[in-house]
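J.: What follows is a predicted protein model with its sequence.
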Amino acid sequence: MNIMISNTSNLAIYEQIVEQIKDAIIKQEIKPDEPLPSIRSLARDLQISVITTSRSYEELEAEGLIYALPGKGFYVKPYKRELIKEKKLQLLEGQMSELIRQCKSANLSKEDMITMIHLLYDN
């Protein structure tokens, strides 16, 4: 698993970590019951605060995606991959709905939007 932090992202650093770990779980880069990097080592690798990495793990644990074993670290919960994928699809549907609304307000036809998607998707 390779986490990259972007200073130009609209997401907070802890949210970027959460999203990238979710993506790694969906893509099966991290398997169920596989350990995540320790909070301290992740903070060191990313050159960020331990508080930030701790918040990321707390968020993932609150969502039921990871679990902690005291003294051993954090692990991916089994069978949550499809749930994460469904949540991501819901988020994308909301974003696409907003994009469609904006395209309609700019008087773009469905065909114009589809053409734009094809051009951007292939880049």
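T.: Done, it's in. Numbering: from 1, shown residues only.
J.: going forward, measure contacts between C-alpha atoms and count neighbours the same way
T.: Noted.
J.: who touches the residue positioned nearest the centre of the chain in this structure?
T.: For the chain, the residue nearest the mean C-alpha position is Glu19 (1.6 Å; CA atoms, centre = their mean). By CA atoms under 8 Å, 6 or more residues apart in numbering, the contact list for Glu19 is empty.
J.: so where does it fall, helix or strand?
T.: Mapping Glu19 onto the secondary structure by DSSP states H and E places it in helix 13-26.
J.: which strands and helices sit next to whatever helix or strand comes next after that helix?
T.: Downstream of helix 13-26, the next assigned helix or strand under DSSP H and E is helix 39-46. Helices and strands touching helix 39-46, by 3 or more CA pairs under 8 Å, 6 or more residues apart in numbering; DSSP states H and E, are helix 50-62.
J.: then this one, side by side with the first:
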Amino acid sequence: MNIIISNASKEPIYEQITKQIKNNILNEILKEGEALPSIRNLARELKISVITTKRAYEELERQEFIETIPGKGSYVAPQNKEMLREQKIKIVEDKLIDAIKEASIAGIGKEELKEMLDILYDSIL
């Protein structure tokens, strides 16, 4: 699993881990039932405290992204497809909000922004 920790980030390390694993699950890079590295192995790989890794896994379990089986390890939990879709929609909405703010700063109006979105959408799909 490829997790990148930034010491320059204002976000706590456990949140960086949680966010990246969650994104991997939402983007189906990590599949249902797939085993995650053990807490100790991930801590060793990232050169961080086991406590930090444990906190990230506990948060993911609380949010029902992973499930832990004592003595066996942690696995990607089955995902509710509708909930998964809603979470993806939320990610898109957040990115669109950022784009709208940037457009506003650049003096780009609503109609011009819609036109840009139409062109980009059509060129990608």
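T.: All right, it came through fine. Note that the structure is predicted; figures quoted are calculated from it, not measured.
J.: Against structure 2, what's the mean shift for the helix holding Glu19 of structure 1, could you check?
T.: Between helix 13-26 of structure 1 and the corresponding residues of structure 2, superposition yields a mean separation of 1.4 Å, by mean CA distance after the TM-score superposition for structure 1.
J.: ok and that helix relative to helix 50-62, angle-wise?
T.: Using axes from the mean of the first three to the mean of the last three CA atoms, to 10 degrees, one finds that helix 13-26 of structure 1 and helix 50-62 are set 40 degrees apart in direction.
J.: Onto which residues of structure 2 does helix 13-26 of structure 1 map?
T.: Under TM-score structural alignment, the alignment places helix 13-26 of structure 1 onto residues 13-26 of structure 2.
J.: I'd like the distance from that stretch to the chain centre, please.
T.: 5 Å (CA atoms, centre = their mean, to the nearest Å).
J.: you'd agree Asn7 of structure 1 is in a strand?
T.: No. Going by DSSP: H, G, I helix; E, B strand; the rest coil, the assignment for Asn7 of structure 1 is coil, not a strand.
J.: what's the mean distance for the host helix or strand of Ile91 of structure 2 versus structure 1?
T.: Ile91 of structure 2 is part of helix 81-105, with elements assigned from DSSP H and E. Per the superposition on structure 1, helix 81-105 of structure 2 and its aligned residues are separated by 3.8 Å on average (mean CA distance after the TM-score superposition for structure 1).
J.: tell me the angle of the helix or strand just after that helix relative to helix 81-105?
T.: Of the helices and strands lying after helix 81-105 of structure 2 in sequence (DSSP H and E), the nearest is helix 110-124. If you take the same axes, to 10 degrees, helix 110-124 of structure 2 sits at 130 degrees to helix 81-105.
J.: Which positions within helix 110-124 of structure 2 qualify as buried?
T.: Across helix 110-124 of structure 2, burial judged by 16 or more other CA atoms under 10 Å covers no residue at all.
J.: ditto for stretch 34-44 of structure 2
T.: In stretch 34-44 of structure 2, the ones that count as buried by 16+ other CA under 10 Å are 35-36, 38-39, 42-43.
J.: what helix or strand is Phe74 of structure 1 on?
T.: Applying DSSP H and E as the criterion places Phe74 of structure 1 in strand 73-76.
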